[in-house]
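Undergrad: let me see the structure of the following:
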Amino acid sequence: MTKLSLGAHPYMLGFEQLERLLERSAKSGNEGYPPFNIEQTSDNSYRITLAVAGFGEGDLSVTVEDRQLVIRGRQRDEADDRIFLHRGIAARQFHRSFVLADGVEVGAAIMENGLLHIDLTRAEPEKVVQTIRIEKGQTS
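TA: Reported below is the predicted structural model:
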């Protein structure tokens, strides 16, 4: 049995970019940290919530890069003058990315009680009906 890719399906024309986005998303290297939720807050809006306890606003960056929402966290290790008898909370960094569909825009990013909330909205696409005129071909 041959594997049929999305771009090679005879009824799916022009979806090569979507296939590349899916491949890039699968290879993005997202590990399990930090844990996150994605919730639908209305018909056209979503909220991504990441558990980022220990990170301050200055330790986090939220960017949109080539239709990907990218969240990065980098904690500063300020333990130079402290002596730990046990260190179970490590200063670590993370990189988490989400592929955004066309029409999805990133709104506010809100930090609250160790949770980073990122609001997304999806614009309602216009319904367009286009009539294509059929021309008579020339015979030779």
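Undergrad: CA atoms for contacts and neighbours, from now on please.
TA: Fine.
Undergrad: got a list of what residue 57 touches?
TA: residue 111 (C-alpha atoms under 8 Å, 6 or more residues apart in numbering).
Undergrad: whoops, residue 96 was the one
TA: 30-31, 70-72.
Undergrad: can you pick the most crowded of those residues?
TA: Of all those, residue 71 has the most neighbours under the rule other C-alpha atoms under 10 Å, reaching 18 neighbours.
Undergrad: next up, for comparison:
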Amino acid sequence: MRNSLDWTPYRRSTVGFDRLFDFLENTGSADNYPPFDIEKIADDHFRITVAVAGFKNDEIDITAQQNMLTVSGRKAATKEGEERKLLYSGIATRAFERRFQLADFVRVERADLADGLLTIDLVREVPEAMKPHKIAIGGTQHVLEDKKEAA
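TA: Predicted structure coming up:
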């Protein structure tokens, strides 16, 4: 399903958000398994919750690489003699891979699995050099006067 919104007016008035608009235009993914929530806990703290009912810790893999977080799961093969005779199977246990695009300076703090929900806590840590800082007006005049005195 294609997104019916036209993002062109917003693209013209923003700088550096091209990836965001590309993401919004391409969100019509047909595969929505497993379901997930993304919540904002604080200004620089986020949580992704993925419903992974039936999966154990050792059947789930979480990988963070650059600006991409990948959560994948694969059920372990059943052992011999443990054959189950299901009358109805409604719990999805198929293999999955879910990718999340992370913003710059966002890192995975921790992950927990409880009650069929995988929670991944994310923290944005902007380096001091990248934070906004005040620039003094007329600061170059002092540098020029120091150079004149040295000559």
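Undergrad: quick TM-score on the pair, please.
TA: Once the chains are laid over each other, their TM-score by TM-score structural alignment, normalised by the length of the first structure reads 0.70; 127 aligned residues with a C-alpha RMSD of 3.2 Å.
Undergrad: per the alignment, residue 122 of the second structure pairs with which residue of the first structure?
TA: Aligned counterpart of residue 122 of the second structure in the first structure: residue 120 (TM-score structural alignment).
Undergrad: measure the residue nearest in space to the middle of the second structure to residue 147 of the second structure for me?
TA: Centroid-nearest residue in the second structure, with C-alpha atoms, centre = their mean: residue 102, separated by 3.6 Å. Separation of residue 102 of the second structure from residue 147 of the second structure (C-alpha to C-alpha, to the nearest Å) stands at 46 Å.
Undergrad: repeat for residue 64 of the second structure
TA: 50 Å.
Undergrad: out of the two, which sits in the more crowded spot?
TA: Here residue 64 of the second structure and residue 147 are set side by side on neighbour count (other C-alpha under 10 Å), and the busier one is residue 64, at 15 against 9.
Undergrad: and the helix or strand that one falls within, how far from the first structure on average?
TA: According to DSSP states H and E, residue 64 of the second structure maps onto strand 60-65. Overlaying the first structure shows strand 60-65 of the second structure at a mean distance of 1.2 Å from the equivalent residues (mean C-alpha distance after the TM-score superposition for the first structure).
Undergrad: and that strand, which stretch of the first structure?
TA: Going by TM-score structural alignment, strand 60-65 of the second structure lines up with residues 60-65 of the first structure.
Undergrad: that stretch: which residues count as buried?
TA: residue 60 (16 or more other C-alpha atoms under 10 Å).
Undergrad: rewinding a little: the residue nearest to the centre of the second structure -> the first structure?
TA: Using TM-score structural alignment, residue 102 of the second structure sits opposite residue 100 in the first structure.
Undergrad: what's the spacing between its match and residue 36 of the first structure?
TA: Taking C-alpha to C-alpha, one finds residue 100 of the first structure at 16 Å from residue 36 of the first structure.
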